[in-house]
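> The following comprises the amino acid sequence and a computationally predicted model.
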Amino acid sequence: RMLTRTPSVVAQVFLLLSIVLVIAIAVIQINQQQILSPGLKYGIVLDAGSSRTTVYVYEWPAEKENDTGVVSQTFKCNVKGPGISSYESNPGALAKPFDDCLNKVKERIPVNLHKNTSVYLGATAGMRLLRLQNETAANEVLASIQNYFRAQPFEFRGAQIITGPEEGVYGWITANYLMGNFLERNLWRTWVHPYGKETVGALDLGGASTQISFIPEDSQENFNSTLQVKLYGYSYNVYTHSFQCYGRDEAEKRLLALLLQ
């Protein structure tokens, strides 16, 4: 009897060992995936316009596509109150309006990633005008912002006044990125450069300035007003021009002044 039962016992033992081995391999693969998986990265951008400040949270896979991240916006919050240039006489009052949005941002980003999440603030035409009128006041506003963000758990990368051409190029990148002119998924769900797709121009009407940006037919002819950007392995020569004081709010001020004459 023992001899007749031995083959079945051996078969059962081998079956059990096989199941254990399969489970072990699966667990090891899952653990390796968790260790090797690049996960998500987060970034916070504050768009400090002339009339208001908006906070954006972006996320992207740590693995980049040709040295550029595939970014998606996950959260947006409008800071209460006017633009930061309006605090020229009381820079210390800037902190409180930021608190509400920053507290919401902290909830959106995993706590363990706070210290590795970069924060950038870019101020546009409102601050460019203030710097022209009162450079000391503009520096005090930026210093107040820097002090506030250095006390936050995120990696603060600075608050700066961007130039008109920089603002124009950023608007051009945003418009074309959202239209899928830089990248698209193919049938195999991998990211590729769209075949035969052309970029579009961008006209950005802000509060204190207006920017126009596009790729000219002859970039050499407009060399002094052309900026080169590299995205997903491709280079673009973008013509951009900023019209200071030709934004919506500044145009309204000039119209009111004209009517009062």
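Everything's here; your move.

> Going by C-alpha atoms from here, please, whenever you check contacts or count neighbours.
Fine.

> where's the most centrally placed residue in the chain, which helix or strand?
The centre of the chain sits closest to residue 58, judged by C-alpha atoms, centre = their mean, with a distance of 5.2 Å. Assigned by DSSP states H and E, residue 58 falls within strand 53-61.

> try this one side by side with the last:
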Amino acid sequence: MGRLGISCLFPASWHFSISPVGCPRILNTNLRQIVVISILAAAVSLLYFSVVIIRNKYGRLSRDKKFQRYLARVTDIEATDTNNPNVNYGIVVDCGSSGSRIFVYCWPRHNGNPHDLLDIRQMRDKNRKPVVMKIKPGISEFATSPEKVSDYISPLLNFAAEHVPRAKHKETPLYILCTAGMRVLPESQQKAILEDLLTDIPVHFDFLFSDSHAEVISGKQEGWYIGLHFEI
């Protein structure tokens, strides 16, 4: 009987030699075909899984490196230099359904190039922690007592005023964005709450705060703001 040799473009250890001695001649052809196909299938499977294992290994390494770079970028952030006169500030109060949270942002003076965006970041305190504070309940809880809204939100604004340099207060824009909880209220109650904010806040704080800086935003606007916040 002859021997059937299979030598593909595989390593030397993957060379196969088959001798169908003892099998009836009538089965030789079919047997050889079955054996060849089986061996080729096994070889291809082995090669495939080897590639998958290597790809997963290096893919994990790549993801790990990216994650480490992300951690380094997030954690290795210096405290905001509040003595730098070229740093500008902005304040956003996110009035949600369960509570209100204030965020203080900062950015250096723009370089004047119309193609460059502002380098906006969250302000960091002396311990390098983001300047953020939250209070409860949600602002919509004052639907029947809108005259109390300014007192409710004052702790957040006092917190921001302590971190933003006093000399920068008058040029620091303040935005109060009301979301889901306020959207379900009747328009008359929304208006009463916003009017109380617009009337009382300028009396007690020097931030740049105009009528257009307090509003009830749509779900689409809210999603856009959340995405922007996490990019920052």
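Cool, got the structure. All values derive from a computational prediction rather than experimental measurement.

> Please state their TM-score.
Once the chains are overlaid, their TM-score stands at 0.55 when taken by TM-score structural alignment, normalised by the length of the second structure; 137 aligned residues with a C-alpha RMSD of 1.9 Å.

> who are the neighbours in contact with the residue nearest to the centre of the first structure?
For residue 58 of the first structure, the contact set (C-alpha atoms under 8 Å, 6 or more residues apart in numbering) comprises 42-45, 71-75.

> Closest to residue 228 of the first structure out of these?
Ranked by distance to residue 228 of the first structure (C-alpha to C-alpha), these are led by residue 71 at 20.4 Å.

> Next, the contact list for the counterpart of the closest one in the second structure, please.
Aligned counterpart of residue 71 of the first structure in the second structure: residue 120 (TM-score structural alignment). The contact partners of residue 120 of the second structure, taken as C-alpha under 8 Å, 6+ apart, are 105-108, 232.

> swap the cut-off to 7 Å and go again
Listed by C-alpha atoms under 7 Å, 6 or more residues apart in numbering, the contact partners of residue 120 of the second structure are 105-107, 232.

> cool, residue 62 of the first structure as well?
Going by C-alpha under 7 Å, 6+ apart, residue 62 of the first structure touches 38-41.

> so where is stretch 40-51 of the first structure in the second structure?
Residues 87-98 of the second structure are where stretch 40-51 of the first structure lands when matched by TM-score structural alignment.

> quick one: residue 135 of the first structure and residue 65 of the first structure, what's the gap?
As defined by C-alpha to C-alpha, to the nearest Å, residue 135 of the first structure lies at a distance of 41 Å from residue 65 of the first structure.

> still on that earlier bit, check the contacts of residue 120 of the second structure for burial and list the buried ones.
Taking 16 or more other C-alpha atoms under 10 Å as the criterion, what is buried in the contacts of residue 120 of the second structure is 105-107.

> I'd like the residues you listed as TSV, with distance to residue 148 of the second structure appended.
TSV is the format used below for these (distance: C-alpha to C-alpha, whole Å):
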residue	distance to residue 148 of the second structure
105	27
106	30
107	33
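
> buried sites along the match of stretch 40-51 of the first structure?
If you call a residue buried by 16+ other C-alpha under 10 Å, then stretch 87-98 of the second structure has these buried ones: 88-97.

> Identify the residue of the first structure aligned to residue 144 of the second structure.
Using TM-score structural alignment, the partner of residue 144 of the second structure in the first structure is residue 89.

> show me the contacts for its match.
So residue 89 of the first structure contacts nothing (C-alpha under 7 Å, 6+ apart).

> Looks to me like residue 15 of the first structure is in a helix.
Yes - assessed with DSSP: H, G, I helix; E, B strand; the rest coil, residue 15 of the first structure lies in a helix.

> To which residue of the second structure is it aligned?
By TM-score structural alignment, residue 15 of the first structure lines up with nothing in the second structure.

> matching residues in the second structure for the longest strand along the first structure?
In the first structure, with assignment by DSSP state E, the single longest strand is strand 234-244. Counting by TM-score structural alignment, strand 234-244 of the first structure falls onto no part of the second structure.

> who's in contact with the match of stretch 40-51 of the first structure?
Here stretch 87-98 of the second structure makes contact (C-alpha under 7 Å, 6+ apart) with 100-109, 136-140, 172-181.

> Could you tell me how far it lies from the centre of the chain?
Distance of stretch 87-98 of the second structure from its chain centroid, counting by C-alpha atoms, centre = their mean, to the nearest Å, is 17 Å.

> Tell me the counterpart of residue 208 of the second structure in the first structure.
Matched by TM-score structural alignment, residue 208 of the second structure corresponds to residue 155 in the first structure.

> can I assume its match is in contact with residue 117?
Yes - with contact defined as C-alpha atoms under 7 Å, residue 155 of the first structure counts as touching residue 117 (5.6 Å).

> Need the residues touching each of these two.
Between them, residue 155 of the first structure and residue 117 share no contacting residue under C-alpha under 7 Å, 6+ apart.

> which ones are touching the spatially closest residue to residue 155 of the first structure that is not a sequence neighbour?
Distance criterion C-alpha to C-alpha, 6 or more residues apart in numbering; nearest residue to residue 155 of the first structure, sequence neighbours excluded, is residue 118 at 4.6 Å. Neighbour list for residue 118 of the first structure: 43-44, 154-157 [criterion: C-alpha under 7 Å, 6+ apart].

> can you check residue 133 of the second structure too?
Listed by C-alpha under 7 Å, 6+ apart, the contact partners of residue 133 of the second structure are 101-102, 156.

> at 6 Å instead, please
101-102 (C-alpha atoms under 6 Å, 6 or more residues apart in numbering).

> Just the element for it, please.
Assigned by DSSP H and E, residue 133 of the second structure belongs to strand 132-135.

> Give me the number of neighbouring residues for residue 170 of the first structure.
13 (other C-alpha atoms under 10 Å).

> what residue of the second structure takes the place of it?
Using TM-score structural alignment, the partner of residue 170 of the first structure in the second structure is residue 225.

> And that match, how close does it get to residue 96 of the second structure?
Taken as C-alpha to C-alpha, the span from residue 225 of the second structure to residue 96 of the second structure is 13 Å.

> just the helices in the second structure please.
For the second structure, the helices defined by DSSP state H cover 25-75, 149-163, 180-183, 187-204, 219-231.

> any idea which of those helices is most buried?
Most buried of the helices of the second structure, by mean neighbour count (mean count of other C-alpha atoms under 10 Å): helix 180-183, with a mean of 19.

> so where is that helix in the first structure?
Mapped onto the first structure using TM-score structural alignment, helix 180-183 of the second structure spans residues 125-128.
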